[in-house]
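> Attaching a predicted model along with its sequence, questions to come.
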Amino acid sequence: MELGVYSFGDVQRDPSTGALGSTAQAMRNLLEAIQLADQVGLDYFGIGEHHTREMPASAGATVLGAAAATTKTIRLGTAVTVLSTDDPIRVYQQLATVDALSNGRAEITAGRGSSIESFPLFGYELADYDALYEEKLTLLMQINDLADGERITWQGKFRSPLTDAEVVPRAERGRLPVWRATGGSPASSARAGQQGLPVVYGIIGGQAARFRPLAELYRASAAQAGHSGADITVAVANPGFIGETSQGAKDLWWKQWSTMWSSLGPARGVTGPPRSAYDREADGGGSLFVGSPQEIADRIIALHGHLGHSRQVLQMDVGHLPQKDFLRSIELLGTQVKPLVDAALGAS
């Protein structure tokens, strides 16, 4: 089982004044967190694309490039690239560059994106939400499959055609791992299996084990399409936080979780959950993995029994979580949770 962290580059507040900090500092904090995750033996760190004042990680590949030069073993990926509003050629080139700088540790997770700020920002229509994604993912896969020196000719609906085009640099080991991200759509699960892509389930509410039928659908679709091997695998991305004690972790992170929803909720037309709902999600089989190292290890192991997933990554820095608490949670995940999970499920 691989364990890791993903982040949207949460901006902190000044503890004395309450003023929102700088987006520049948020990027430096993000690099510090990746470096620590590498040092404590975590397997993966992903940066998710967002374009807001509170979550400004809009150019994750740039941060990953800096991390590539200052880390040793951790895999570095996007979590996710909002492919609908990006160019597959540039996405591939940027991550192939990270791959070169990291000696083959880069990955792409491509998704539609749960937030839509990038659509007006880059001049795309929300009415094309699904069609943009499918066309661009198909092009990205074709680019990724090119042999060294091979060129591509392609034509679609949403970008200019390509005629005998060369796309460089190439990935260190021939191809980049490209994951398909989904929030729980059966159609996306089936499509990922048909395409032979590994799948990432973003689980941000409800019982995590409810994704078991989707994982089964994904694997069945892959088998039906003739796909097998290492690419047919499941990852889980969900919110979580680890503290020294179970109750201490839940009390601390509730402040961050409620703060996040107080700003995010109105923008999305929803009301943030009350403390009672948060406790249910964090205490049992819900999607919030908040607690002590032993508790989080037990929950990862239990979820593996339902999904058979090979990677789990936690989003810890929400609601302006202080950097020291973010770093401590990463440290506990690597030094205390991971050994427990490895002992039960095997080292990654």
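In hand now; what should we look at? Numbering: from 1, shown residues only.
> Could you use CA atoms for every contact and neighbour count after this?
Will do.
> so who does the residue lying closest to Tyr124 once chain neighbours are set aside touch?
Spatially, and ignoring its direct neighbours in sequence, Tyr124 is nearest to Thr85 (6.6 Å; C-alpha to C-alpha, 6 or more residues apart in numbering). By C-alpha atoms under 8 Å, 6 or more residues apart in numbering, the residues touching Thr85 are Ser118, Phe119, Phe122, Tyr124, Leu132.
> pretty sure the first one is touching Glu49, no?
No - assessed by C-alpha atoms under 8 Å, Ser118 is found out of contact with Glu49, at 9.1 Å.
> Overlap in contacts, those two.
With C-alpha under 8 Å, 6+ apart as the test, Ser118 and Glu49 both reach Val82.
> Looking at these two now, which is surrounded by more residues?
A count of neighbours by other C-alpha atoms under 10 Å puts Glu49 above the other of Ser118 and Glu49, at 26 against 19.
> mind listing what that one touches?
Phe8, Pro56, Ala57, Ser58, Ala59, Gly60, Thr78, Ala79, Val80, Thr81, Val82.
> wait, which of the residues you listed is closest to Ser16?
Pro56 (22.6 Å; C-alpha to C-alpha).
> show me where the chain has strands.
Using DSSP state E, the strands found in the chain span residues 2-7, 44-47, 75-78, 81-82, 106-111, 152-154, 162-165, 178-182, 199-202, 234-242, 289-291, 311-315.
> Can you lay out these as TSV showing mean neighbour count?
Output for the strands of the chain, formatted as TSV (neighbours: other C-alpha atoms under 10 Å):
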stretch	mean neighbour count
strand 2-7	24
strand 44-47	26
strand 75-78	26
strand 81-82	26
strand 106-111	25
strand 152-154	13
strand 162-165	12
strand 178-182	25
strand 199-202	26
strand 234-242	24
strand 289-291	28
strand 311-315	23
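> one more structure, for comparison:
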Amino acid sequence: MNVDPADIEFGLNSFGEVATDDDGRILSDAETVRLIIEEAELAESVGVDSFSVGEHYRAGMVDSANHVILAAIAGRTSRIRLGTSVTVLSTQDPVRLYAESATLDAASDGRAQLIVGRASSVESFPLFGYDLADYETLFEEKLDLLTRLMRDQPVTWEGTVRSALDQQIVVPGIEPGSIPTWVGVGGSPQSVIRAARYGLPLMLAIIGGHPGRFAPYADLYRRSLHEFGHPELPVGEHSLGLIAPTDEEAREAHWPLWHRVMTTIGTERGFPAPTPEHYLADTQGGALFVGAPETVAARIADAIRTLGLGRFDLKYDLMHAPRALRERTIRLHGTHVIPRVRELLAEGRR
């Protein structure tokens, strides 16, 4: 998909991870919620296109009610698009999710968008009384219902995971299809094909390895869109990063935070903690966009060319990262990285 550099969406993602202040004090949950709202305002002021908030139910992550945070941001911004990254659709009610999204869209004057996914962190399943054995069925049926609600009301629907609907209208109303709804995929071909079958944009969550290894998924998605009779739709990438004046400064700031987080996750999931060598490789050519503005911009431009992306989202927060580091990443991304990526892509089209 040949996308004009001016049309590519550049976003920032927060997973609601608790920050620290300049003295190293861990902020309270409430302070972090307020910080995220301030960071979204900053993102708009420096030219970022979109700001998205995830959905998690773990200690140290305050994004469980992401639409509430996004609504607060809507009241303090005027241009930036506001979305989720990602909504755990499997344990949400599609009717409620539609109503929240449509209300956010009204409050923000048409700036709402969604990324929905099956969840890699599954704390919400026992929390809301769902069985992991129903993982696939829950997502498939709920995506079907949500898509119908977004596209054509009134809706008549019947499934196995919630009560049926009979000519149901859910308010507030929207123009059919006016809220962009992406499907987040971590690496399953079946999920890629599902997104294409429903005619929804694809967001690739690339958090390890070179982005180029996801090229077969992007190709599969585009072939599947054609086979299902849908027009071309954008592919996006979600990856993690930190931006500082120099590569060395960025890595020195990011590495201890990354090592602590990945050691904790590795203990939970049974994989080894990252080594400095593995980390360096991931920041030089892998999925970690950590470095100086020119370095990060060149790597984002390369990912866009390789995968034919129409959207790139950078997750900027990391557990206990100092708020000053978060702020600097947001500023440099908006003022230096995004304009430079557009320049690099435009040069490549000449």
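That came through fine. The shown structure was predicted, so the numbers you read here are calculated from the model rather than taken from an experiment.
> TM-score of the superposition?
For this chain pair, the superposition-based TM-score is 0.94 by TM-score structural alignment, normalised by the length of the first structure; 340 aligned residues with a C-alpha RMSD of 1.6 Å.
> before we move on, back to that, buried ones among the contacts of Glu49 of the first structure?
When these are checked for burial by 16 or more other C-alpha atoms under 10 Å, the buried set is Phe8, Pro56, Ala57, Ser58, Ala59, Gly60, Thr78, Ala79, Val80, Thr81, Val82.
> quick one: what's aligned to the fourth one in the second structure?
Ser58 of the first structure maps onto Ser64 in the second structure, with residues paired by TM-score structural alignment.
> Hmm, His56 and that match touching each other?
Yes - applying C-alpha under 8 Å, one finds Ser64 of the second structure in contact with His56, separated by 5.2 Å.
> what does the residue nearest to Tyr124 of the first structure align to in the second structure?
In the second structure, Thr85 of the first structure lands on Thr91 (TM-score structural alignment).
> For Arg175 of the first structure, which non-adjacent residue is closest in space?
With sequence-adjacent residues excluded and distances taken as C-alpha to C-alpha, 6+ apart, Arg175 of the first structure is closest to Asn144, at 5.6 Å.
> Against Asp283 of the first structure, how distant is the one you found?
According to C-alpha to C-alpha, to the nearest Å, Asn144 of the first structure and Asp283 of the first structure sit 42 Å apart.
> Comparing the two, which shows the higher neighbour count?
Using other C-alpha under 10 Å as the criterion, Asn144 of the first structure and Asp283 rank with Asn144 on top: 22 against 19.
> Just give me the match in the second structure for the more buried one.
Asn144 of the first structure maps onto Met150 in the second structure, by TM-score structural alignment.
> From what I see, that match and Pro176 are in contact.
Yes - contact criterion C-alpha under 8 Å: Met150 of the second structure and Pro176 qualify, at 5.9 Å.
> what about burial for the contacts of Thr85 of the first structure, which qualify?
Buried among these by 16+ other C-alpha under 10 Å: Ser118, Phe119, Tyr124, Leu132.
> From Leu132 of the second structure, how far out is the alignment partner in the second structure of the first one?
I take that to be Ser118 of the first structure. Ser118 of the first structure maps onto Ser124 in the second structure when the alignment is built from TM-score structural alignment. According to C-alpha to C-alpha, Ser124 of the second structure stands 10 Å off from Leu132 of the second structure.
> The residue most central in space within the first structure: what's it in contact with?
Nearest to the mean C-alpha position of the first structure, counting by C-alpha atoms, centre = their mean, stands Ala79 at 2.8 Å. When contacts are counted by C-alpha under 8 Å, 6+ apart, Ala79 of the first structure touches Tyr6, Ser7, Gly46, Ile47, Gly48, Glu49, Ile108, Thr109, Ala110.
> what about the residue nearest to it when sequence neighbours are not counted, how many neighbours?
Once flanking residues are discounted, Ala79 of the first structure sits nearest to Gly48: 4.0 Å by C-alpha to C-alpha, 6+ apart. Other residues lying near Gly48 of the first structure total 26 when counted by other C-alpha under 10 Å.
> Now do the contacts for Gly48 of the first structure.
By C-alpha under 8 Å, 6+ apart, the neighbours of Gly48 of the first structure are Tyr6, Ser7, Phe8, Ala57, Gly60, Thr78, Ala79, Val80, Thr81.
> Map it onto the second structure.
Using TM-score structural alignment, Gly48 of the first structure sits opposite Gly54 in the second structure.
> Where do the helices of the stretch 51-200 of the first structure begin and end?
Taking DSSP state H, counting those that start in this stretch, the helices of the stretch 51-200 of the first structure run over residues 60-68, 88-101, 118-122, 129-144, 186-195.
> Take these and write them to TSV, including distance to Leu217 of the first structure.
What follows is the helices of the stretch 51-200 of the first structure, written out as TSV (distance: least, C-alpha to C-alpha, whole Å):
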stretch	distance to Leu217 of the first structure
helix 60-68	31
helix 88-101	27
helix 118-122	30
helix 129-144	19
helix 186-195	6
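> Out of the ones you listed, flag the one nearest Gly41 of the first structure.
That would be helix 60-68 among the helices of the stretch 51-200 of the first structure, by C-alpha to C-alpha, at 14.8 Å.
> Centre of the chain to that closest one, how far?
15 Å (C-alpha atoms, centre = their mean, to the nearest Å).
> what angle sits between it and helix 88-101?
10 degrees (axes from the mean of the first three to the mean of the last three C-alpha atoms, to 10 degrees).
> mean shift between helix 60-68 of the first structure and the second structure?
Its matched residues in the second structure lie on average 0.6 Å from helix 60-68 of the first structure after superposition (mean C-alpha distance after the TM-score superposition for the first structure).
> I'd like to know which elements that helix is packed against.
Helices and strands touching helix 60-68 of the first structure, by 3 or more C-alpha pairs under 8 Å, 6 or more residues apart in numbering; DSSP states H and E, are helix 23-39, strand 75-78, helix 88-101.
> Select, out of these, the one closest to Ala297 of the first structure.
Taking these one by one with C-alpha to C-alpha, helix 23-39 is closest: 16.9 Å.
> Show me what that closest one is packed against.
strand 2-7, helix 60-68, helix 323-332.
> Format these as JSON lines; extra columns: distance to Leu95 of the first structure.
Formatted as JSON lines, these follow (distance: least, C-alpha to C-alpha, whole Å):
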{"stretch": "strand 2-7", "distance to Leu95 of the first structure": "16"}
{"stretch": "helix 60-68", "distance to Leu95 of the first structure": "6"}
{"stretch": "helix 323-332", "distance to Leu95 of the first structure": "24"}
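> Now do the contacts for the match of Asn144 of the first structure.
Residues in contact with Met150 of the second structure (C-alpha under 8 Å, 6+ apart) are Tyr98, Ile174, Pro176, Gly177, Ser178, Ile179.
> Quick check: it vs Val95 of the second structure, distance?
Taken as C-alpha to C-alpha, the span from Met150 of the second structure to Val95 of the second structure is 10 Å.
> Cool, thanks, signing off.
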